[in-house]
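Student: Provided below are the primary sequence and the corresponding predicted coordinates.
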Amino acid sequence: MTDKQKLSIVTLCGSVRKDSFNAALLRAVPGISAGDFIFTEGSSVADVPIYDGDLERLSGFPAVVTSLANLIREADGVLIASPEYNYSVPGGLKNLLDWVSRTPDQPFARKPVLLQSVSGGAMGGVRMQHHLRQIMVFLNARVLARPEVIIGPAQTRFSSEGDLVDPPTREAVRLQLAEFASFIRERMPG
């Protein structure tokens, strides 16, 4: 498969923690995928200022937001991996989505999106994914419904070095990525 046939995917991580399991999952994804994708890391949620309508009105969009919006518009899809905070989407990720969704030619509209979550708890971030799906529906994104990747408890799936070592979990991620490639290609023109 040539690079021209590969699908471009922007990755977004909902965590800024140094030893984030969600960031570790995103690092593992290229090695698990069947070579269908070229992954590009999007802006860190830590680099995006808190949304402020006055700031938008007076100064326009921050450069980090404009850059990320352009990256998403040009990509074939978006992969979001995030922990669950208080039964929902982390504030930093929600803030990033709020900013990007306000840019002209809203980048998430009709964009294929894949969700993944990792948590130290047994439920693996399932409630966060539920809320994130609701947000993406409002943004008119095309979220892959199944298979889902909801990983928990993280400490039993990743090594102390942050490598995804659990074979059934790696296989679940591989199957989801293969389905995402088909999901995107089915929606491509021509």
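Tutor: Received, thanks.
Student: contacts and neighbour counts: CA atoms only from here.
Tutor: Will do.
Student: show me the residues around the spatially most central residue of the chain that make contact.
Tutor: For the chain, the residue nearest the mean C-alpha position is Ile80 (1.0 Å; C-alpha atoms, centre = their mean). By C-alpha atoms under 8 Å, 6 or more residues apart in numbering, the contact set of Ile80 is Thr11, Leu12, Cys13, Gly14, Val113, Leu114, Leu115, Gln116.
Student: mind checking the longest helix of the chain?
Tutor: Scanning the chain for the helix with the most residues, using DSSP state H, yields helix 167-187.
Student: rewinding a little: helix, strand or coil for the residue nearest to the centre of the chain?
Tutor: At Ile80 the chain is in strand, as set by DSSP: H, G, I helix; E, B strand; the rest coil.
Student: take a look at this one as well, against the first:
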Amino acid sequence: MTENTVLALVGSLRNGSTNKQLAEAAAQLAPTGTTIVIHEGLADIPFYNEDVDLPDAAPVEAQRLREAAENADAVLFFTPEYNGTIPAVLKNAIDWLSRPFGDGAIKGKPTAVVGTAYGQYGGVWAHDDARKSLKIAGANVVEEAKLSVPGSLVRFAEVHPKDDAEVSGQLSEILQTLLGAVNDKVAA
């Protein structure tokens, strides 16, 4: 059996983040043979600056992120929507992962974007913007793997996403679709 690792990047730094809870649910729902690693430390990565992104001398947290992405078979982004787009911390992570240009840590890597937000559309603008940025960064964005859960603060006020049957089912489908892209890449 093939072992797969999926790196999970969460765009919310807030304690009690519903997107972090969604990532935790995905980790619990991962099929046998798949490990989902929720990356900690995005808040510690400095804003991307080409002046400090030197070969073998990038900031430690940025290098740690790049290594985690390089070692993963796929990357799953969990993002809320801030002012109609992706949070700066997640955009910054994408910027670091995109370098060096044309050969970044996510080049050709199967990726998907999911999340939850308070609004009625569940963060769909942020999710679309993240997909666009990831495509430009060179990732293999799996378009079929989409999930935007609306009304996060109400929906998950008393129920963790792992205990929401509809969301759990959708997350399981997302994981299967993303892992299918990993298997297609290996077979190619």
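Tutor: Thanks, I have the structure now. The structure presented is a predicted model; accordingly, all values stated were derived computationally and were not measured.
Student: what's the TM between chain one and chain two?
Tutor: Laid over one another, the chains give 0.89 as their TM-score (TM-score structural alignment, normalised by the length of structure 2), with 187 aligned residues with a C-alpha RMSD of 2.2 Å.
Student: Distance from the chain centre to stretch 58-68 of structure 1, please.
Tutor: 20 Å (C-alpha atoms, centre = their mean, to the nearest Å).
Student: what do you get for stretch 54-73 of structure 1?
Tutor: The answer for stretch 54-73 of structure 1 is 19 Å, by C-alpha atoms, centre = their mean.
Student: Show me the helices in structure 2, by range?
Tutor: Using DSSP H, helices in structure 2 cover 18-29, 60-71, 88-97, 124-136, 152-155, 165-187.
Student: coming back round to it: just tell me the aligned range of the longest helix of structure 1 in structure 2.
Tutor: Using TM-score structural alignment, the residues of structure 2 aligned to helix 167-187 of structure 1 are 165-185.
Student: picking that back up, across to structure 2, which of the contacts of Ile80 of structure 1 hold up?
Tutor: Retained in structure 2: Thr11, Leu12, Cys13, Gly14, Val113, Leu114, Leu115, Gln116, out of the contacts of Ile80 of structure 1 (criterion both residues aligned by TM-score structural alignment, their matches' C-alpha atoms under 8 Å).
Student: ok, which pair from those residues is furthest apart?
Tutor: Gly14 and Val113 (14.4 Å; C-alpha to C-alpha).
Student: count of residues packed around the closest residue in space to Met1 of structure 2 that isn't next to it in sequence?
Tutor: Nearest residue to Met1 of structure 2, sequence neighbours excluded (C-alpha to C-alpha, 6 or more residues apart in numbering): Gly33, at 7.0 Å. As a burial measure, Gly33 of structure 2 scores 10 neighbours (other C-alpha atoms under 10 Å).
Student: Also the one 3 residues further on?
Tutor: Other residues within reach of Ile36 of structure 2 by the criterion other C-alpha under 10 Å amount to 23.
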